[in-house]
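Undergrad: Have a look; sequence and predicted model below, questions after that.
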Amino acid sequence: MMLARSHITKSFLNRQSLSSLTSVSKFSSTSSASAKKSDSDITRIPIKHLGVMAPYYIPPPIFSSPFSSWHKLVLRRWGQFFYNTYSIYKFKSDTGKAPKFEAWKDSAIAIFIKTNKAFAEKKTQLLMDETVGVQTFNSLHERSETIPKHTKLEWELVKIEENPKVVSFNALPDPNGVTGMIQFVMKLRSTQRVTVKTAGAEPTSTERTSTDYLVYSLDPYSDEMCLVGSLFECDHLRPIQPDLESVSNYKQMVAFQKECADIFREKPKRNN
């Protein structure tokens, strides 16, 4: 069944309605980015098999949250700042290297552009290198297969609206407690343009500004990096410490990583 062109464009640009254009099987099997045993050495796992390792804290906007929670949100932002600072110190202490945030962000943006272009053009095979994680590749490929046959999409990054920011920096330890891998979350606010071409109709273009929280895995020793998923802003009730009970066993972790790997999934409703 062919979808209306305007609806397709809106779906691609707006994460909340993308599922109306493409879909991913909720219960299809995928490879896990995490080992079954808690003492597994992450340095032995290929970087593109490392999915999002935890529900990292993404601070919500203060002024759009209930007034009664403002003071707590300010304190949590300070807490997140101190946590990130400690993780950076841990990284420097263990590796003897200085963090290269600007270079990492440049690489992350390049991966974001390549990923969106490949998806729009139904060329997800171009992402089979180290561009994206295995689960993210599977999700993108499955969604691209559901784009209507006679519909062609062109994607363009029009403008980066503000300096991309690393909002969460996590030094993941090996069994000896030494930093073996990095996962960071980059906030990217950008304006994107999608052009929809359908047989027998004039092309239509739509621009939309969106904010994405993209999760990347990074080998701190080789600088190898790949996009492994995305997260959303937390609600005003959630503390900084993630609810690890929700990903406490292998089955829960697989489900969590599969969900995060789908970077075009709908944004959940926030608590009021």
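TA: Looks like it arrived, so ask away. Because the structure is predicted, anything quoted here is derived from the model rather than measured.
Undergrad: can we go C-alpha only for contacts and neighbour counts from here?
TA: Fine.
Undergrad: Now do the helices in the stretch 101-250 of the chain.
TA: Listed in chain order, the helices of the stretch 101-250 of the chain (DSSP state H, counting those that start in this stretch) span 101-120, 134-144, 250-261.
Undergrad: and here's the other structure:
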Amino acid sequence: MQVVGRRSSSLLLRRSQAFPRLLSFQQVQLYNNFQAKRLLSTSRILFEETQADEGVATKSKKDKNKLPEFNPKFMGVATQIFIPASKKNLPSIFSQPMTVLKTWIRRIYMFGLNTFKIGLFRMQSGIKPSFLLWKNNAIENYIEVNKAFACKDVTKIKNHVSIWVERALIMRSQSLPKHIKLDWHIIKFNEIPKLMSLDPIMAPGMPLEYIQLVYRFNTKQELIKINTETNESEKQVKDILDYLVFLCDTNTNEIMLSGSIFENKPGAPLPKQATADDKKEILARMRECGDIFRLPPQAKE
């Protein structure tokens, strides 16, 4: 009996030591409570610092030194999220076999890692994931955000988006011509929305109840621009591919849009391990990803 007990304990020890090594490849330091506190508090402190730079009154230094309560609105896309290149963007296997092979290996790796994180989340939180409900709520959130932007009334969805998305939407809404009226709606989903990535997030001083979800929305959308001065209208129908990042409260199943990302180039390596030390890098990423209507890097080039 003692031999069996020793073997079991040594096996559990090896498994527990293997978990951090596996997660380090995915840059998920939010599994560690200490790193989570630093990263989540950094998001809010960074926002307060940017407000101070813009002349907005902020809290005293004494209050800043105190760890703020977790507010999901301040949680933007703080880490690099790896999205393997889709099949249509892969080169021919005959021309670049190694690139295609690396992409498929990383795609399989991401699938296995996401499966592992689902099990880890269920084990640590005791919550059964409601994937269908979360997906439907994410779709509703996506539609509400786009409609609110088209109506130039971002205040309607301020409680359903992060502070980084809200600021970006307000700036883009203010840049639209006043004589242009927009009418937007989704014609159809070209494919079933797909969950691409998930990351359990531990908020400071709270049990594990938040989870970050990344969905791929491949849609056909219609946008009508109406000139109120000339009564002329312009209709645009386009296929849009979005990778949207949501923060989900698993207790209430409420969804909040945190930002958007793009898929990685074919053969791209996994990003380096995330860290909460580089505030400038975190701030730049949350600001950039908060602008959900920005062009992809390929289009910019």
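TA: Alright, I've got the coordinates. Predicted, not measured: the structure shown is a model, and the values here were computed from it.
Undergrad: among the helices of the stretch 101-250 of the first structure, which is the most enclosed?
TA: Ranked by mean neighbour count under mean count of other CA atoms under 10 Å, the helices of the stretch 101-250 of the first structure are led by helix 134-144, which reaches a mean of 24.
Undergrad: Can you give me the distance of the residue nearest in space to the middle of the first structure to Pro164 of the first structure?
TA: Nearest to the geometric centre of the first structure sits Ser230, at 2.0 Å (CA atoms, centre = their mean). Going from Ser230 of the first structure to Pro164 of the first structure by CA to CA, to the nearest Å gives 15 Å.
Undergrad: hmm, back to that, columns distance to Lys267 of the first structure on top of the helices of the stretch 101-250 of the first structure, output as a markdown table?
TA: Below are these laid out as a markdown table (distance: least, CA to CA, whole Å):
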| stretch | distance to Lys267 of the first structure |
| --- | --- |
| helix 101-120 | 18 |
| helix 134-144 | 16 |
| helix 250-261 | 11 |
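Undergrad: out of those, nearest to Pro59 of the first structure?
TA: helix 250-261 (17.2 Å; CA to CA).
Undergrad: Just tell me the aligned range of that closest one in the second structure.
TA: Under TM-score structural alignment, helix 250-261 of the first structure corresponds to residues 279-290 of the second structure.
Undergrad: Tell me the counterpart of the residue nearest to the centre of the first structure in the second structure.
TA: Aligned partner of Ser230 of the first structure by TM-score structural alignment: Ser260.
Undergrad: so how far is Asn231 of the second structure from its match?
TA: Ser260 of the second structure is 34 Å from Asn231 of the second structure, by CA to CA.
Undergrad: Longest helix in the second structure, by number of residues?
TA: Counting by DSSP state H, the longest helix found in the second structure is helix 97-125.
Undergrad: How about the residue nearest to the centre of the first structure: what's its closest non-neighbour residue?
TA: Leu214 (4.4 Å; CA to CA, 6 or more residues apart in numbering).
Undergrad: wait, what's in contact with the one you found?
TA: 185-188, 227-231 (CA atoms under 8 Å, 6 or more residues apart in numbering).
Undergrad: Can you tell me which of these is nearest Pro55 of the first structure?
TA: Leu231 (7.7 Å).
Undergrad: right, and the closest one touches Tyr216 too?
TA: No. Counting by CA atoms under 8 Å, Leu231 of the first structure does not reach Tyr216; the two are 11.0 Å apart.
Undergrad: how about stretch 82-97 of the first structure: buried residues?
TA: Within stretch 82-97 of the first structure, the residues scored as buried using 16 or more other CA atoms under 10 Å are 83-84, 87-88, 90-92.
Undergrad: Mind jotting down where the strands sit in the second structure?
TA: For the second structure, the strands defined by DSSP state E occupy 180-189, 194-201, 210-227, 233-249, 254-261.
Undergrad: tell me the contacts of Gln257 of the first structure?
TA: 32-33, 51-53, 135, 229 are the contacts of Gln257 of the first structure under CA under 8 Å, 6+ apart.
Undergrad: Roughly how far does it sit from Ser144 of the first structure?
TA: On the measure of CA to CA, Gln257 of the first structure and Ser144 of the first structure end up 20 Å apart.
Undergrad: repeat for Val132 of the first structure
TA: 15 Å.
Undergrad: ok, now Gln125 of the first structure?
TA: 11 Å.
Undergrad: just the buried residues of stretch 82-97 of the first structure now: which is nearest Glu266 of the first structure?
TA: Asn84 (27.7 Å).
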